[in-house]
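Engineer: this is a predicted model, with the sequence first.
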Amino acid sequence: MSQAPSPHVEAFLDNDSETYSYVVRDPDSNKAVIIDPVLDFDYKSGRTHTKGAQRLVDYVRANDLQLEWILETHAHADHLSAAPFIKNSVGGKIAIGEHIRDVQKIFKDVFDLEKEFLPNGTQFDKLFTDNETFTVGSMQFRVLHTPGHTPADIAYIINEEMAFVGDTLFMPDVGTARCDFPGGSAGTLYRSIKKLLALPDATEIYICHDYPPQGRSHECRTTVADQRKRSKHVHDDVSEAEFVKLREERDATLEMPRLILPSIQVNIRAGEMPPADEQGKVYLKLPINQL
């Protein structure tokens, strides 16, 4: 019996933030999802533009795809989400994990957001629960809650053969995500990674960021087996205590991401900007000495 065709994955790299976005197509229909789309943002001028996200829209249109979902793995701290632009251009429902509410509660306080902003997740079209399943054409999705980097991280497992893991894991020669954001935990991240690495060895892992060492170009795909053997942070011989020590020591040396302040206050709104003032102007806040 011949094996059923796998979903087609098209990766799009945003060079500024070194972020990978994905269009995943059902092999048996024209149905598709987009995972972690990026909105271009120039911090110096405060201007947004959609050149990068337009590539995803153009791909969807050129292939006559029916976009079912715009899936976020978490509220990113290094880029603004282009989910609203994608939705307005080619449709799709915007979804994230249900623990985004925990992140919203944390950052409503950090940014002293308007009282009308409710940290209840209703800004998104759908909040997924741990191990919830859904289908897109012949593709079977399973949601896996993978907190640690933030309380709300999730991975999307498709057909139990590929996993889109967000910032939880990087390529084996880069390691793992930081855990020093509010609500993060190195021990929790270790246990989340072990859940991912309990998937079959051949499972393909698609990462959200790659920061390649000198001599290697950007890559976006690895496997469970490769991570278990070669990950510089969490190969099979690394204990939780060893990982926590390594991760916390490394995190103490890292600067905050360049776009964390604009990104978080937009991404907890499902990519929407804060409400405009009476003159129609939109402002983002810059909290002092909060992070």
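Structural biologist: On my side now, so go ahead.
Engineer: from here on, just use CA atoms for contacts and neighbour counts.
Structural biologist: OK.
Engineer: state the distance from Asp130 to Gly97.
Structural biologist: 8 Å (C-alpha to C-alpha, to the nearest Å).
Engineer: who's more crowded, the two?
Structural biologist: Gly97 (28 against 15; other C-alpha atoms under 10 Å).
Engineer: what sits against that one?
Structural biologist: Gly97 sits next to 73-74, 127-130, 145, 152-154 when contact means C-alpha atoms under 8 Å, 6 or more residues apart in numbering.
Engineer: which neighbours do Asp130 and Gly97 share?
Structural biologist: Common contacts of Asp130 and Gly97 (C-alpha under 8 Å, 6+ apart): His145.
Engineer: which one is Asp26 nearest to, not counting chain neighbours?
Structural biologist: Once flanking residues are discounted, Asp26 sits nearest to Pro7: 5.1 Å by C-alpha to C-alpha, 6 or more residues apart in numbering.
Engineer: that neighbour: how many residues sit nearby?
Structural biologist: Neighbourhood size, Pro7 [other C-alpha under 10 Å]: 18.
Engineer: what's the closest of the contacts of Gly97 to Arg178?
Structural biologist: Taking C-alpha to C-alpha as the measure, Asp153 is the one of the contacts of Gly97 closest to Arg178, at 12.4 Å.
Engineer: measure the closest one to Ser192 for me?
Structural biologist: The spacing between Asp153 and Ser192, counted by C-alpha to C-alpha, is 10 Å.
Engineer: neighbour count winner among these two?
Structural biologist: Asp153 (27 against 22).
Engineer: contacting residues for the more buried one?
Structural biologist: Counting by C-alpha under 8 Å, 6+ apart, Asp153 touches 73-75, 97, 99, 145-147, 166, 168.
Engineer: check which residues of stretch 6-26 are buried.
Structural biologist: For stretch 6-26, a neighbour-count test (16 or more other C-alpha atoms under 10 Å) marks 6-7, 9, 11-14, 17-26 as buried.
Engineer: comparison target, given below:
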Amino acid sequence: MSANKPVAQVQSFLDQDTETWSYVVYDRSGGTAAVIDAVLNYDAASGHTSTEGAEAIIAFLRAENLSVEWILETHAHADHLSAAPFIRDQVGGKIAIGDHIRQVQDIFHEVFNLEKEFLVDGSQFDHLFHDGDTVNIGELEARVIYSPGHTPADMAWLIGDALFVGDTLFMPDVGSARCDFPGGDASTLYRSAQKLLQLPQDTRMFMCHDYPPNGEREHRCETSVGEQKRNNIHLHDGVSEAEFVAMREKRDATLGMPRLIIPSIQVNIRAGQMPPAEDNGTVYLKVPINKL
């Protein structure tokens, strides 16, 4: 355990469809919790949603008698829809994200030609955090670490001795996140990763996603700063910024768009809320043709 940092209790939840990890972080049973990166189940073929994954999180919160203070998003995800509003409705808490979400909203307001009432000021969220902000989650201190590069708005969360990195880093045998989304930048991601890797080596590090190479191992959610520095295939000690940028840009040029990016972004820049229903009472998500 890193000096002077209380041990955070962490319960992980894997959404198999999107290979996304969600978390409940809490100080003790009967204490205070935050929920991180909750997933709303979505079937792209039918447009149907369900709350099965979120209900598992809620069941755990209730079983442990936890009071939810925060429902945190590490960024506006491009691969799954957020279940933050459903969780807030069921157990309370404030939905929060980094203040740079405004930049992402501005980009995608234009891409999707959203309704004029949609404001690019982050007001859809209950709270916007800034780099270096700290809050208490019961007996745990949580600190915000701005970590852009994958998107302009990524935030990592250091809660007690546990670091939740969002899409900045993956497990050591997977490497790092793509940087070719609007507003992304490989040099920026490299610098963000270096900032995180300066934390004590025994800091526990929790992923937002895991993509086991060739399906040769089980999904994992936890590593450490030290393990990343030794073994991350893209960002281990000794990799220069120029080497990383060349690798990342070459690799990104071969990647297709995420399967759920079009519905996900439209929902997640609204703090997980759906667009307004149209005059027939039905909610629609747009598909921009030849735009992304």
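Structural biologist: That came through fine. If you're wondering where the values come from, they're calculated on a predicted model, not measured in any experiment.
Engineer: one step back: adding distance to Lys105 of the first structure as columns, could you present the contacts of Gly97 of the first structure in TSV?
Structural biologist: Conversion of the contacts of Gly97 of the first structure to TSV gives the following (distance: C-alpha to C-alpha, whole Å):
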residue	distance to Lys105 of the first structure
Thr73	18
His74	14
Leu127	15
Phe128	18
Thr129	18
Asp130	20
His145	18
Ala152	12
Asp153	15
Ile154	18
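Engineer: tabulate the contacts of Asp153 of the first structure (a markdown table), appending distance to Leu286 of the first structure and secondary structure.
Structural biologist: Shown next, in a markdown table, are the contacts of Asp153 of the first structure (distance: C-alpha to C-alpha, whole Å; DSSP: H, G, I helix; E, B strand; the rest coil):
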| residue | distance to Leu286 of the first structure | secondary structure |
| --- | --- | --- |
| Thr73 | 25 | coil |
| His74 | 21 | coil |
| Ala75 | 18 | coil |
| Gly97 | 26 | strand |
| His99 | 24 | coil |
| His145 | 30 | strand |
| Thr146 | 29 | coil |
| Pro147 | 26 | coil |
| Gly166 | 26 | coil |
| Thr168 | 27 | coil |
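Engineer: of the residues you listed, closest to Phe41 of the first structure?
Structural biologist: For those, the minimum distance to Phe41 of the first structure (C-alpha to C-alpha) is 16.0 Å, reached by Ala75.
Engineer: residues contacting the residue nearest to that closest one when sequence neighbours are not counted?
Structural biologist: Nearest-residue entry for Ala75 of the first structure: Asn267, 5.3 Å, with adjacent residues in sequence omitted and distances by C-alpha to C-alpha, 6+ apart. Counting by C-alpha under 8 Å, 6+ apart, Asn267 of the first structure touches 75-76, 80-81.
Engineer: Asn267 of the first structure matches what in the second structure?
Structural biologist: Structural correspondence for Asn267 of the first structure with respect to the second structure (TM-score structural alignment): Asn268.
Engineer: how near is that match to Leu66 of the second structure?
Structural biologist: With C-alpha to C-alpha as the criterion, Asn268 of the second structure and Leu66 of the second structure are 25 Å apart.
Engineer: verify the stated contact: Val267 of the second structure with Tyr284.
Structural biologist: No - between Val267 of the second structure and Tyr284 there is no contact under C-alpha atoms under 8 Å: 10.8 Å.
Engineer: okay, helices next: where are they in the first structure?
Structural biologist: Taking DSSP state H as the criterion, the first structure carries its helices at 51-62, 83-90, 100-110, 186-196, 224-230, 240-251, 260-267.
Engineer: distance to Ile158 of the first structure added to those helices, as TSV?
Structural biologist: As requested, these are exported to TSV (distance: least, C-alpha to C-alpha, whole Å):
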stretch	distance to Ile158 of the first structure
helix 51-62	19
helix 83-90	21
helix 100-110	22
helix 186-196	13
helix 224-230	14
helix 240-251	28
helix 260-267	24
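Engineer: nearest to Pro172 of the first structure, out of those helices?
Structural biologist: Closest to Pro172 of the first structure of the helices of the first structure is helix 224-230 (C-alpha to C-alpha; 5.5 Å).
Engineer: post-alignment, the closest one versus the second structure, mean distance?
Structural biologist: Average distance, helix 224-230 of the first structure versus aligned residues of the second structure after superposition (mean C-alpha distance after the TM-score superposition for the first structure): 0.5 Å.
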